[in-house]
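> Coordinates for the following, if possible.
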Amino acid sequence: MENIIVLSGKVKYSITLDPTVWIFDDRKVDLTTYFSTSFEHKSELEEYTKSVSKHWDREIMEGAVYPPTLKTEKKYEKEKVLTGSFGIPILPFLKNAELKDDAVSLTIKTLTSEHEISLEMAKNLLLGFSNGGKPLLEDGPVHVYFGDASNLLHPIKNVREFIIK
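As a prediction, this is how the structure comes out:
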């Protein structure tokens, strides 16, 4: 149970987070490129629509049989999952927990300390859960990175609990 993190406090629903299953989550991001590239926040519906449209166009042009390039892309994605370093934004979890109106901060409890940050800053946190294709067993289960990458070289480690205050 040491891989489980609880999100509780001034929330409508306390949430149990299990970083070991996030490798299968479509919201995961590549930590090696996330902070070095500029990114735009796009809606999930927009992304899905573009993806389906691209697939439909490919089927019309090339038929329903997958061309060799698509097979190569799938193989590359599988390899990337086995060797990559990934993180996931905390914002969807905060939304699912439904923060109460009087919530103002997030406390990150670790094995040895506590870090309190504003909710505005908390909404941009990224939770690193994989390094080199392996879960963060020694100093995990997650590393917390600030959205502005100010702690990129020294993330918050050994996280045990998130408390909304």
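
> Going by C-alpha atoms from here, please, whenever you check contacts or count neighbours.
Fine.

> Stretch 12-23: which residues count as buried?
Within stretch 12-23, the residues that count as buried by 16 or more other Cα atoms under 10 Å are Ser14, Ile15, Leu17, Asp18, Pro19, Thr20, Trp22, Ile23.

> The closest residue to the second one other than its chain neighbours: what secondary structure?
Counting by Cα to Cα, 6 or more residues apart in numbering, the nearest residue to Ile15 once its immediate chain neighbours are dropped is Leu7, at 5.1 Å. The local conformation at Leu7, judged by DSSP: H, G, I helix; E, B strand; the rest coil, is strand.

> Sequence B follows; please return its structure for comparison with A:
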Amino acid sequence: MESIVPIKGKVKFVITLDSGVWIFDDRKIDLNTFFEEGSIMKDELEEYTKAVSKHWSREIQEGATYPPTLKTEKKYEKERVLNGTFAMPFTPFLANAEPLENASEIIIETDAGEYSFDIEKADDLLLGFSKDGKPFKEDGPIHIIFKDGSNKENPIKHVKAFRLE
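This next block holds a predicted model:
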């Protein structure tokens, strides 16, 4: 199975997606909580500011040494990453490919055929890349899941490429 998925067609830059490295990306979405909490996308700057503020408050209260709870938090985060079910938003990758002005639809090429969407619907697509800590080796490398969760039990599988037309 090929693990590289290109974005090609009417784009300024043909780019390739490698889902094997997404586990380290801060943009990943935990699908175990995403559909329960609603599709609330977080502002990255706001999240960063909150994290820095929390860290600063902890240093003021407890000093610069790391308390035992921080070790537990790091262990929990590592376990969550190793056992989680994750997806990435499609939009940032599409933006990096820079669709041409005359591109109007996204064709998802799979083993089972092609799926077509208006380019305006790109923000509704999530790229699932792991379930319970395991990559999609048999029917992957990625699954397409809609943000509204309408196909979360039956995502688009065996994705080979994204083609803009």
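
> check contacts around the residue nearest to Ile15 of the first structure.
By Cα atoms under 8 Å, 6 or more residues apart in numbering, Leu7 of the first structure lies in contact with Ser14, Ile15, Thr16, Leu17, Ala97, Glu161, Phe162, Ile163, Ile164.

> between those residues, which is closest to Pro67 of the first structure?
Closest approach to Pro67 of the first structure among the contacts of Leu7 of the first structure (Cα to Cα): Leu17, at 38.3 Å.

> what helix or strand does Gly149 of the second structure sit in?
For Gly149 of the second structure, there is no helix or strand it lies in under DSSP states H and E.

> how about it, what does it touch?
By Cα under 8 Å, 6+ apart, the neighbours of Gly149 of the second structure are Phe35.

> Next one: it from Leu164 of the second structure, what distance?
Distance, Gly149 of the second structure to Leu164 of the second structure, by Cα to Cα, to the nearest Å: 24 Å.

> quick one: Val81 of the first structure and Gly87 of the first structure, what's the gap?
Val81 of the first structure is 12 Å from Gly87 of the first structure, where distance means Cα to Cα.

> Also Glu77 of the first structure?
Distance from Glu77 of the first structure to Gly87 of the first structure, by Cα to Cα: 16 Å.

> and if you look at Pro141 of the first structure?
11 Å.

> Mutual contacts of those two, please.
Phe129.

> between these two, who's got more neighbours?
Neighbour count, other Cα atoms under 10 Å: between Pro141 of the first structure and Gly87, Gly87 has more, with 26 against 23.

> Enumerate every residue touching the nearest residue to the more buried one once chain neighbours are set aside.
In this structure, Gly87 of the first structure finds its nearest non-sequential neighbour in Gly128, 3.8 Å apart by Cα to Cα, 6+ apart. Gly128 of the first structure sits next to Leu31, Ser85, Phe86, Gly87, Ile88, Val142, His143, Val144, Tyr145 when contact means Cα under 8 Å, 6+ apart.

> could you redo the last one with a cut-off of 10 Å?
If you count contacts by Cα atoms under 10 Å, 6 or more residues apart in numbering, Gly128 of the first structure has them with 19, 28-31, 85-89, 135-136, 140-145, 155-157.
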